[in-house]
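Q: Take this sequence and fold it.
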Amino acid sequence: MTIICLLYRLTTTLLVSLISSVTFSFANVADCSTGSTIPEKILPGTYLVVGVFEHEDNAKKYTEHVAGQGLSAHYAFYAGSGYFYVYTYSALSTEEVTEAYQELRATQEFSEAWIFVAEGNDSVTNTLANKELPNRLDQSDDTTELTTSEATLPPTKPVSSEDQNSKKREKLERQPVLHLKFQATQEGSNQPIAATIKVVEGARSKNVGEVSTNEVLTVNKTEVLDSTLQIIPYAIGYRKVQFNLPLNGSDSDSVWQLIQYEGDTLVVDMSLQRLKKGDVQIMFNTYFHGNASVMRGRSRYEINELVKMLEEKPNMRIKLHGHTNGSGRGFIYTYNPESKNFFNLIQNKEHKKNGVSSIKLSALRTETIKHYLEHKGIAGDRIETQGWGGKRMIYPNDTPSSKHNIRVEIEILNE
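A: Okay, the predicted model is just below:
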């Protein structure tokens, strides 16, 4: 009986010990899992990525390294590529990531950081557009220690911008038809700009197409003889610039930094500078009624963009130069400053019957623009005007392009 009791007690002790051991093991697993969890895939949104890794251990170590630089660092698995992405910021709105992107790329170590957009699904609505995505992985606990071998093991090298650019080149070369979308922002502020983009084939000076920002232009590469397309954005108040898009995948890496793919659509991001002292810009989208100093209604947008520039730069002074197609005299309808109606010819019936010179007409047109700017609150002493008539024509007045001689130019006198 005594032996039976001893065996019973020994068995009980062993069972209790085993249960305790299992419980302790499960407790350790639970502790590990609550520290951080990795989702099966990155959630829809925009990420500021600093490194991409094939192995989770390397992604984790690099995340700890980035966190050691005083940055918020996380990593997550993206099923679309099969890699782990290390990122410092995430949001559903691309605009929210842009500012952080500019700041991070200004640092030497993270100068190759890039913006990654994980495609969403139908369940993602616009109501979530301004909400920050939850962190995919909590920062590592400061009390966690790495072994010497782990601490000194260098992380796998992040995917370089050169590799990313190479993939863009390869994809562009494979596409017989290009779908191009253009975006423009103001240099320094990154504010979106509404611009008109002209796409030109330089070899034949052929106009391939013209679209506004965020519109898609389709280009059949088989119909383009040149190896490069010239991208020329125009926005009033901004310097003229030209971007070259190589169709054969060549050219410098700096060009490819401006290019991203959204599915099969090639998106070109362009940064435009405000006009500087000494710059002269033609107001291509400011129109006047024939033989009149009264503007057409479609001039409103461009004139208002000029107002914005002058409001943005309160010390800027400009000079408006008026030009006509040739010289001569004739009767004209004039704008009546008292009416404050800048765009209606019928309500500005006053005309000069005895004949007015082309120089006078071009001067009156610049005066109409000046009156409009003053009407919008711009001080008149910031605006000079001059009419040139047909003295500075761009094209002969008997050619199809002669209509472009009728124009107003902005000269920046002072910033």
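
Q: Only C-alpha atoms from now on, for both contacts and neighbour counts.
A: Fine.

Q: So Thr63 sits against Ala76, correct?
A: No - the criterion here is C-alpha atoms under 8 Å, and Thr63 misses it with Ala76 at 10.3 Å.

Q: Can you give me the buried ones in the helix or strand in which Ser271 is found?
A: According to DSSP states H and E, Ser271 maps onto strand 265-272. Neighbour counts over strand 265-272 (16 or more other C-alpha atoms under 10 Å) mark Leu266, Val267, Val268, Asp269, Met270, Ser271, Leu272 as buried.

Q: Quick one: neighbours of Val208, just the number.
A: By the criterion of other C-alpha atoms under 10 Å, Val208 has 18 neighbours.

Q: I'd like the distance between it and Leu225.
A: From Val208 over to Leu225 the distance is 11 Å, taken as C-alpha to C-alpha, to the nearest Å.

Q: what does Ala292 give?
A: From Ala292 to Leu225 the distance is 43 Å (C-alpha to C-alpha).

Q: out of these two, which sits in the more crowded spot?
A: A count of neighbours by other C-alpha under 10 Å puts Ala292 above the other of Ala292 and Leu225, at 21 against 13.

Q: burial count for the nearest residue to the more buried one once chain neighbours are set aside?
A: The shortest distance from Ala292 to any residue other than its chain neighbours is 4.5 Å, reached at Tyr333 (C-alpha to C-alpha, 6 or more residues apart in numbering). When neighbours are defined as other C-alpha under 10 Å, Tyr333 has 20 of them.

Q: The structure of the following sequence is requested for comparison with the preceding one:
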Amino acid sequence: MNLRIIVFGIFVALCSVPSLAQQSTYYVVIGVFKVEENAQRFMEYAHTVNVPATYALNPLHNHYYVYVRSTANKGSAYDILKRMQEEGFLDAWVFKGGLGQSAQFSSEHTEIAEAEKPATNLSPTTTITENGTPPVDQPDTNTNGQQVAATDPATATTTPVEKVKPAGKPFMFKLINGSNGKDVMGQVHVLESDRTNKYQGYNGNETVYLTAPNNKGGRWYVTCQVIGFQPIGTVFVYANAEKTYKAAAEQDIVIPLELTRVRKGDYIEMDNVKFFENSNIFKPESSRELDELVAMMVEDPDYKIKLHGHTNGEQDREIVSLTEGQDFFALDPANQRANGSAKTLSTLRAESVKNYLISKGVEGSRISVRGEGGTQPIFDPRGGAASNNDRVEVEITKH
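A: Okay, the predicted model is just below:
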């Protein structure tokens, strides 16, 4: 892809991971409500800004927690917490315990103490409280700062809160497979300049709201790279969007993006497929692009591919690797640990992608792998973007 996303990752040493039987669940919470209807409204608001939230009851305190992720891996929870804060949910926090009508609680189900936090730059507004009690000195708000409902049980009300219409105009980025006219599932990046890598990400074929850009020309720049298709982009003037795309008032402004399939000889850079440090285990955010690759292979059985694994640096290291039947997306005490070369690690990473495809029904005979080690860096191995050298590229060998 043309855009490269630098994601700060947290590696949890296996020697400090408790047994699975002792692990609790970590929830990345973006809102807490006394009234269920308000929790549902806030969840629906999160969906309008492309955050896949859900909610559940904390029966100990009789509050509804709106959350975006539940995981047994503390490092994964804090990775996602940081992303939520970057996307505007500044009051997001991590709850350790259980949620649901029948959840069992004990004195161990408390918020993570300061000493237990991973070494990451969390927002100073992050709230960590005892026993999962939500902060009572701040109102529940949406990401635009508009009050939704009071968190304090003493001031909470059962009066329904009017759903707030998102600011801006409604748009839909229509992703279309140019060869068959079918909708394509994927994400678009909306930028204020073609010289920046800061973007807003939105799902294609869904209604999203955009406000006017801050640049002088009033233009939004749109790029799209769905795995299996050639990159595509467009530019539009925000003020004239209704006229340009012939949208009536209160209707979506539909911006079509016709995608062209990759062909033999093309390379696909899977920029969002990330690994835990010195491992072949995917970080949770890798799933979207992996599933896009699955969709490409399932839709067209004529595709054959070669997966090229890469590492940052060529030095030997201790490698943490999966064994058969383990979770592709989480560190586990049962993961194997052994010293190995950069080439070995890069091969294991390519094989992880292959095994994921096979687990989704793709024939293994259509996939070959090659470990490149650290011989082909795309960034300075000692620079701030060095982690992006840890990657897997897809070569189309037949179509």
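
Q: Specify the next element, helix or strand, located C-terminal of the top helix by length along the first structure.
A: Identified as the longest helix of the first structure according to DSSP state H is helix 2-35. Once the chain leaves helix 2-35 of the first structure, the next helix or strand it forms, by DSSP H and E, is strand 45-53.

Q: tell me, that next one lands on which residues of the second structure?
A: Residue correspondence for strand 45-53 of the first structure in the second structure, counting by TM-score structural alignment: none.

Q: How about stretch 401-409 of the first structure?
A: Aligned by TM-score structural alignment, stretch 401-409 of the first structure falls on residues 385-393 of the second structure.

Q: still on that earlier bit, find residues that contact each of Val208 and Leu225 of the first structure.
A: Common contact partners of Val208 of the first structure and Leu225 (C-alpha atoms under 8 Å, 6 or more residues apart in numbering): Glu201.

Q: so Asn315 of the first structure, which of the three states?
A: Under DSSP: H, G, I helix; E, B strand; the rest coil, the three-state class of Asn315 of the first structure is coil.

Q: Which residue comes closest to it once chain neighbours are left out?
A: Per C-alpha to C-alpha, 6+ apart, closest to Asn315 of the first structure is Glu415, 5.7 Å.

Q: from what I can see the one you found touches Asp279, true?
A: No - Glu415 of the first structure lies out of contact with Asp279 (C-alpha under 8 Å); the separation is 10.6 Å.

Q: So those two - more neighbours on which side?
A: Using other C-alpha under 10 Å as the criterion, Glu415 of the first structure and Asp279 rank with Asp279 on top: 17 against 14.

Q: Look up how far Asn389 of the second structure lies from the aligned partner of that one in the second structure.
A: Using TM-score structural alignment, the equivalent of Asp279 of the first structure in the second structure is Asp266. Distance, Asp266 of the second structure to Asn389 of the second structure, by C-alpha to C-alpha: 19 Å.

Q: And Leu259 of the second structure, by the same measure?
A: Taking C-alpha to C-alpha as the measure, Leu259 of the second structure falls 27 Å from Asn389 of the second structure.

Q: And for Asn215 of the second structure?
A: 32 Å.

Q: The aligned residue in the first structure for Glu363 of the second structure: what's it in contact with?
A: In the first structure, Glu363 of the second structure lines up with Ala379, judged by TM-score structural alignment. Residues in contact with Ala379 of the first structure (C-alpha under 8 Å, 6+ apart) are Leu373.
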